[in-house]
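>>> Dropping a prediction and its sequence here:
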Amino acid sequence: MKLVILDRDGVINHDSPHFIKSPNEWIPIAGSLEAIALLNQSGFRVALATNQSGIGRGLFDMATLNAIHDKMHRSLSQLGGRIDALFYCPHAAEAKCDCRKPKAGMLEEIGRRFGMDLKGVACVGDSLRDLQAGVACGCQPILVRTGKGEATLQAGGLPENTWICADLAEAVQRIIAEDK
């Protein structure tokens, strides 16, 4: 099985320093949904691993998160794409849970659910914590320059071997090329 793990905010959709708190605020980055559809058409399963501390902070509730994800799923399906599994951490940072990236709990759960070792699996994110969680599981870290990606790149300290891509569309092209 071929698998790719994606972060959500800043990778698939535009991010906001004030959180994405409603379906109206969820706006896909140009080319990201098409890139996911291309992954699907190329035989990849796609898992989403996203920190959603806005729930733990009381900024939005589960019904709202579900509505945001419904919009994402509908938008993807119109292009022939899909997210095969969606994992999220609803906790605020203060909770010190094991699922919140940069900890690897959420990604470890993805590996268990798919019944596979994540060594070499592409893990795409726009923040250092996304990459750190992936590296802890043996994933190939990929930083996109969208969202917080440019600031993450400028801050330095990226894991060794990190691929740097302009956006998810470029990352997907490289993932598919490396798979051949």
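Cool, got the structure.

>>> only C-alpha atoms for contact and neighbour calcs from this point on.
Will do.

>>> List the buried residues in the one helix or strand residue 73 maps to.
Per DSSP states H and E, residue 73 falls inside helix 62-77. For helix 62-77, burial by neighbour count (16 or more other C-alpha atoms under 10 Å) applies to 64, 65, 68, 69, 71, 72, 75, 76.

>>> how far away is the nearest residue to the fourth one once chain neighbours are set aside from residue 84?
Yep, that's residue 69 we're talking about. For residue 69, ignoring the flanking residues on the chain, the nearest one in space by C-alpha to C-alpha, 6 or more residues apart in numbering is residue 23 at 8.0 Å. Distance of residue 23 to residue 84, computed by C-alpha to C-alpha, to the nearest Å: 20 Å.

>>> need the strands for the chain, in chain order.
2-6, 44-51, 85-89, 122-125, 140-144, 163-165 (DSSP state E).

>>> What are the contacting residues of stretch 38-45?
1, 2, 3, 4, 46, 81, 82, 83, 84, 172, 176 (C-alpha atoms under 8 Å, 6 or more residues apart in numbering).

>>> Need these in a markdown table (columns: neighbour count).
Converted to a markdown table, the contacts of stretch 38-45 look like this (neighbours: other C-alpha atoms under 10 Å):
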| residue | neighbour count |
| --- | --- |
| 1 | 8 |
| 2 | 14 |
| 3 | 22 |
| 4 | 22 |
| 46 | 21 |
| 81 | 21 |
| 82 | 23 |
| 83 | 18 |
| 84 | 12 |
| 172 | 21 |
| 176 | 14 |
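
>>> what would the residues you listed look like in CSV with distance to residue 94?
Listed next are these as CSV, based on distance: C-alpha to C-alpha, whole Å:
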residue, distance to residue 94
1, 36
2, 35
3, 31
4, 29
46, 29
81, 35
82, 32
83, 29
84, 30
172, 34
176, 38
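
>>> hold the first one in mind and look at this next one:
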Amino acid sequence: MGPSSNPPKAVLFDRDGTLIHDVPYNGDPGLVSPMPAARKVLAGLRRQGIATGVITNQSGIARGLLTRSQVDSVNLRIDALLGPFDIWEICPHGTEDGCGCRKPAPGMILSACRRLGIATADAVYIGDIGSDMEAAEAAGLRGILVPTPLTRHQEVHDAPEVATDLSAAVALALGQAPAGQAPVGSRR
């Protein structure tokens, strides 16, 4: 989906690698480290009355590497540092489970929009890998990729929109260019 002339009613975010530095299968709230400018961009969205939410795959639960309690503890720490978020959607399943919630399936995004009482067209999803963009497309909303060193080149190439960092992604979502840094912009 391309940019809209109206600001979104919600900006939804991937968790690991997007809002916080990715620590694989993290069950320790003490290891939570926000991405640069995360607090600032989230506070700015909230000041504008735009809902914020987190959409996250947590297959470590299905794999027995984490408990749901550990994931919840990490999420509470994230909420304390960066929240409050209006919505949290967590998929505890593994890839082999065939659920409808695990990204790239659209289930969590559709659920978040339904719970927020908005149409998917009124939301934007920001993530760091291809499955995030596939989930956004499958849900019928705008996806913006913020690549990390772990993002594959093909995922960047295939993304509908790419931003250099979280600030630029939110600026792109809002139709603004951040001061001193232009978003990469639309790829399609």
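In hand now; what should we look at? Bear in mind the structure is a predicted one, so any value in this text is a computation, not a measurement.

>>> quick one: TM-score?
Between these two chains, after superposing, the TM-score reads 0.86 (TM-score structural alignment, normalised by the length of the first structure); 168 aligned residues with a C-alpha RMSD of 1.7 Å.

>>> Now do the same for residue 65 of the second structure: its match in the first structure.
In the first structure, the residue paired with residue 65 of the second structure is residue 59, using TM-score structural alignment.

>>> In contact with residue 81 of the first structure, which residues are there?
Residue 81 of the first structure makes contacts with 33, 34, 36, 37, 38, 40, 41, as judged by C-alpha under 8 Å, 6+ apart.

>>> Please pick the buried ones from those residues.
Judged by 16+ other C-alpha under 10 Å, buried ones among the contacts of residue 81 of the first structure: 33, 34, 36, 37, 38, 40.

>>> out of the residues you listed, which one sits closest to residue 143 of the first structure?
Comparing those against residue 143 of the first structure with C-alpha to C-alpha places residue 36 closest, at 16.0 Å.

>>> about what we covered before: who are the packing partners of the helix holding residue 73 of the first structure?
Applying 3 or more C-alpha pairs under 8 Å, 6 or more residues apart in numbering; DSSP states H and E, one finds that helix 62-77 of the first structure contacts helix 32-41.

>>> Relative to the second structure, what is the average displacement of the helix it packs on?
Superposing on the second structure places helix 32-41 of the first structure at an average distance of 1.2 Å from its equivalents, by mean C-alpha distance after the TM-score superposition for the first structure.

>>> against the second structure, where does that helix fall?
Aligned by TM-score structural alignment, helix 32-41 of the first structure falls on residues 38-47 of the second structure.

>>> do the same with stretch 135-142 of the first structure
The aligned range for stretch 135-142 of the first structure is 137-144, by TM-score structural alignment.

>>> Quick one: end-to-end length of the matching stretch, please.
Chord length of stretch 137-144 of the second structure, first to last residue, is 10 Å (C-alpha to C-alpha).

>>> residue in the first structure matching residue 111 of the second structure?
Checking with TM-score structural alignment, residue 111 of the second structure has residue 109 as its match.

>>> And that match, how far from residue 49 of the first structure?
Residue 109 of the first structure sits 10 Å away from residue 49 of the first structure, going by C-alpha to C-alpha.

>>> who's more crowded, these two?
residue 49 (27 against 14; other C-alpha atoms under 10 Å).

>>> on that earlier part again, centre of the chain to the helix holding residue 73 of the first structure, how far?
Relative to its chain's centre, helix 62-77 of the first structure lies at 15 Å (C-alpha atoms, centre = their mean, to the nearest Å).

>>> Please work out which residues outside that helix touch it.
By C-alpha under 8 Å, 6+ apart, the surrounding residues in contact with helix 62-77 of the first structure are 21, 22, 23, 26, 33, 34, 36, 37, 55, 82, 83.

>>> at 6 Å what do you get?
23, 33, 82 (C-alpha atoms under 6 Å, 6 or more residues apart in numbering).

>>> Same question for stretch 114-130 of the first structure.
Defining contact as C-alpha under 6 Å, 6+ apart, one finds that stretch 114-130 of the first structure is touched by 4-7, 101-102, 111, 134, 137-144, 148-149, 152.

>>> try it again with 7 Å
3-7, 10-11, 101-102, 111, 131, 134, 137-149, 152, 158 (C-alpha atoms under 7 Å, 6 or more residues apart in numbering).

>>> chain center to that stretch, what's the gap?
9 Å.

>>> buried stuff in it?
118, 121, 122, 123, 124, 125, 126, 127, 128, 129, 130.

>>> Likewise for stretch 16-36 of the first structure?
By 16+ other C-alpha under 10 Å, the buried positions in stretch 16-36 of the first structure come out as 20-23, 26-29, 32-36.
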